[in-house]
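**Q** Starting from these lines, generate the structure:
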Amino acid sequence: MQRRTFIQNTGLLTAALSTAGTELLAVSPSQNAGKNKLPKWKGFNMLDFFSPDPANSRPASQENYFKWMQDWGFDFVRIPMAYPAYLKFDRSRNITPDEVYQIDQQAVDRIDALVAMAHKHNLHVSLNLHRAPGYCVNSGFHEPYNLWTDQAALDAFCFHWNMWAKRYKNVSSKKISFDLLNEPSVRADMNDQHARHSTVPGEVYRKVALAASEAIWKENKNHLIIADGNDTGSSVIPAIADLNIAQSCRGYNPGIISHYKAPWANKDPDHLPEPKWPGQVGDKYLSRAMLETFYQPWIELVNKGVGVHCGECGCWNKTPHDVFLAWFNDVLDILSSNGIGFALWEFVGSFGILDSGRTDVAYEDWYGHKLDRKLLNLMLKA
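**A** Take a look at the predicted model:
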């Protein structure tokens, strides 16, 4: 579809919202008291298309990964995608706004193949734009505009979501969902990783989420849509609670535990207080009580009839393993006891259950991989 044709044809009546996405999200708040509208999915993020540059992408996920997930009892994978990963343009220079529409069909087919492998093993797939036109929580690719302020960026955002919605037009919401935008916030400089972050104003978030949702529901009114929490996934979004859109929280709080020494999350990663759980770390006492407070708004959202899932969680491999497991046990227990499912940030890699590179783990050999059995068991009991 041409850009101009798409933009001309995306005007939809908001009255359609009353029936959109109803296949899974069909329970009214009064019927839903204390029960999550979303299934209690458990699984992993798969990072095959996480990088904006295919030349720097992760090794392709193997079908065995999905078989193992299914055998262990998991039922969910989230696929965070960087939109440039499936475009054709000259990568020797910054992308232009017009090039954001240049879809690489072969790359899209590779994403299709990953989705098909997950479906073969009865895993729900949540497609996510980790990098969308005009926004990403991470730097590393020069965005040509700002999703929160520029109509051209919003038009492109809707174009991409319409494409994916059309691609899976006839796939049940029990098998696929659409996670609009990874970890939204307003950043003072869209292309500076450590620039000042602030909350997306509610009316702005609503405008962007509604526009993208309408582009998706145009293809199938039962498509299931999820919106990541504000403030990079940490805060509920009251401004869209009346829409038929689920919301996604994060399992990274506090960052001194989950992102200890992570260079992308800390300006001075080599001079941080040693993490403890529970215990005094820097000027804060870290405990389960702080997690209960952090997740209370999300629990209240569930009780109001809004579907909630934790789309990302886990801990980078520099946090001592015993501290990680003690903290993660509390995180998962709080989520699970309130019917909220979760997805570990990755399956294979530094946050994963396989080949995490931790130096303080007694790994189990697993078909040539190093399995963190303690972490796996913790996830399975949640």
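
**Q** CA only for contacts and neighbour counts going forward, please
**A** Noted.

**Q** which other helices and strands contact the helix or strand containing residue 116?
**A** When elements are defined using DSSP states H and E, residue 116 is found to belong to helix 105-120. Based on contacts counted as 3 or more Cα pairs under 8 Å, 6 or more residues apart in numbering; DSSP states H and E, the elements that helix 105-120 packs against are helix 63-72, strand 124-132.

**Q** Enumerate the positions of it that are buried.
**A** 107, 108, 111, 114, 115, 117, 118, 119 (16 or more other Cα atoms under 10 Å).

**Q** Let's see this one next, to set against the first:
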Amino acid sequence: MNRRNFITTTALGTAALSLPASMFATAQKTNPLPKWKGFNLLDFFSPDPAQSRKPTTEDYFRWMRDWGFDFVRIPIAYPYYLNIDRTKNITPDDVYKIDNAAVDRIDKLVTMAHRYGMHVSLNLHRAPGYCINAGFHEPYNLWKDQAAQEAFYFHWNMWAKRYKHLPASKISFDLVNEPSMREDMNDQHSRSSAVPGDVYRKVAQGAAAAIRKENPSHLVIADGNNVGNNVIPEITDLNIAQSCRGYFPGIISHYKAPWANKDPDNLPEPKWPGQVGEKYLSRTMLEEYYKPWGELARQGVGVHCGECGCWNKTPHNVFMAWFTDVLGILKEHRIGFALWEFSGDFGILDSRRTDVAYEDWYGHKLDRKYLNLLISNF
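**A** Presented below is the predicted three-dimensional model:
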């Protein structure tokens, strides 16, 4: 089937396609998704395979399982698995040049995760025509260009076909990471706003149709609008779960992060609770922030926090006080979470924080206090 005919076939509406009742039961009056807890794994986060991180090991999965975690989200940059000339800017035709060997490497990680009892959520962190980060030149705009949307549906159909026989308990498809309507798709600091609701609905509906063409019971997840912050009321009838974030407020979670702040060296010192700049930061503001997400879950729409955590420049005591409140509120709403990340600057292993009493863990530096906080919120 050529890609134009593929788009025509998969652009059918998804109203008649439903997930298992256990996943979306409107009479349940509580979050219908399992309270998954786990981590993002960044093996395929870079658009250039040559810049990839060291592969996740079986030891990592063994430790996750033994500590009680049951979920991994795999954010993927779609160029990672393309066979293209990386010395040139990508073209719209290049977007369809799948590198099967690279796809097999991703599949190997999925298979390993399943071997250790993890639910796997595949996410296009960089989708054709959109990424929250710069660092790769997109040839079009996912929210404005039909060609980008067609490519988006094509990629999701490919992944859905590969896992067509897996149940929703094992695999889910997280459409696009932290969507926003940005003025310049290739400048992450350019002005952005929420994606218009009707546009988000169109793109999510088309992608869900492409996925469920392979298996009507596939579990589809959409990240919150406006960089993951806002509930998406326009899609609540589409049997699509929604994913919130655990980064609010950014002055705590992304303190001094250069990719999130134009002037990272001149920021007010973070406190929790306390006055930071012109705002008083407290649990109350978090409760208001997560209230719409709790209400969405109680309406029978699945909700999960697909990313949360804090970069390593925030003082550890401030981070722990804030994150205790974040996890506590998510727990009250029966919303599971996935930490960004397992090992690295945001992680429980090898975070490179300078104010932590690390425990030696098989040659790694384990933030035991952080791990205990996560476990206490299962």
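
**Q** before we move on, back to that, quick one: the helices and strands packed on helix 105-120 of the first structure as TSV, columns for distance to residue 25 of the first structure too.
**A** Shown next, in TSV, are these (distance: least, Cα to Cα, whole Å):
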stretch	distance to residue 25 of the first structure
helix 63-72	24
strand 124-132	15
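
**Q** Compute the distance between the one residue sitting closest to the centre of the first structure and residue 127 of the first structure, please.
**A** In the first structure, the C-alpha closest to the average C-alpha coordinate belongs to residue 311, at a distance of 4.6 Å (Cα atoms, centre = their mean). Separation of residue 311 of the first structure from residue 127 of the first structure (Cα to Cα, to the nearest Å) stands at 11 Å.

**Q** Next: residue 3 of the first structure.
**A** Plainly put, residue 3 of the first structure is 22 Å away from residue 127 of the first structure if you go by Cα to Cα.

**Q** Between the two, point out the one with more neighbours.
**A** Neighbours were tallied for residue 3 of the first structure and for residue 127 using other Cα atoms under 10 Å; the higher tally belongs to residue 127 (24 against 14).

**Q** returning to what we had before: surely the residue nearest to the centre of the first structure forms part of a helix?
**A** No: with DSSP: H, G, I helix; E, B strand; the rest coil as the criterion, residue 311 of the first structure is strand rather than part of a helix.

**Q** I figured it was touching residue 77, is that so?
**A** No: the pair residue 311 of the first structure and residue 77 does not pass the contact test of Cα atoms under 8 Å, sitting 9.3 Å apart.

**Q** any residues in contact with both of these two?
**A** Overlap of the contact sets of residue 311 of the first structure and residue 77 (by Cα atoms under 8 Å, 6 or more residues apart in numbering) consists of residue 343.

**Q** The equivalent of residue 279 of the first structure over in the second structure and residue 286 of the second structure: what is the separation?
**A** Residue 279 of the first structure maps onto residue 274 in the second structure when the alignment is built from TM-score structural alignment. According to Cα to Cα, residue 274 of the second structure stands 13 Å off from residue 286 of the second structure.

**Q** ok, now residue 94 of the second structure?
**A** Taking Cα to Cα as the measure, residue 94 of the second structure and residue 286 of the second structure are separated by 43 Å.

**Q** quick one on the thing from earlier: could you check which of residue 274 and residue 286 of the second structure is surrounded by more residues?
**A** The residue with the greater number of neighbours, taking residue 274 of the second structure and residue 286 and applying other Cα under 10 Å, is residue 286; the counts read 17 against 11.

**Q** does that one sit in a helix, a strand or a coil?
**A** Following three-state DSSP, the label given to residue 286 of the second structure is helix.

**Q** try residue 77 of the first structure
**A** On the basis of three-state DSSP, residue 77 of the first structure is classed as strand.

**Q** Hmm, residue 123 and it touching each other?
**A** Yes: taking contact to mean Cα under 8 Å, the distance of 6.5 Å between residue 77 of the first structure and residue 123 places them in contact.

**Q** got the contact list for residue 292 of the second structure?
**A** Residues in contact with residue 292 of the second structure, defined by Cα under 8 Å, 6+ apart, are residue 231.

**Q** What's the match for it in the first structure?
**A** In the first structure, residue 292 of the second structure lines up with residue 297, judged by TM-score structural alignment.

**Q** Tell me how many other residues surround the closest residue in space to residue 131 of the second structure that isn't next to it in sequence.
**A** Counting by Cα to Cα, 6 or more residues apart in numbering, residue 125 is the residue found nearest to residue 131 of the second structure once chain neighbours are left out, at 6.4 Å. Using other Cα under 10 Å, residue 125 of the second structure has 25 neighbouring residues.
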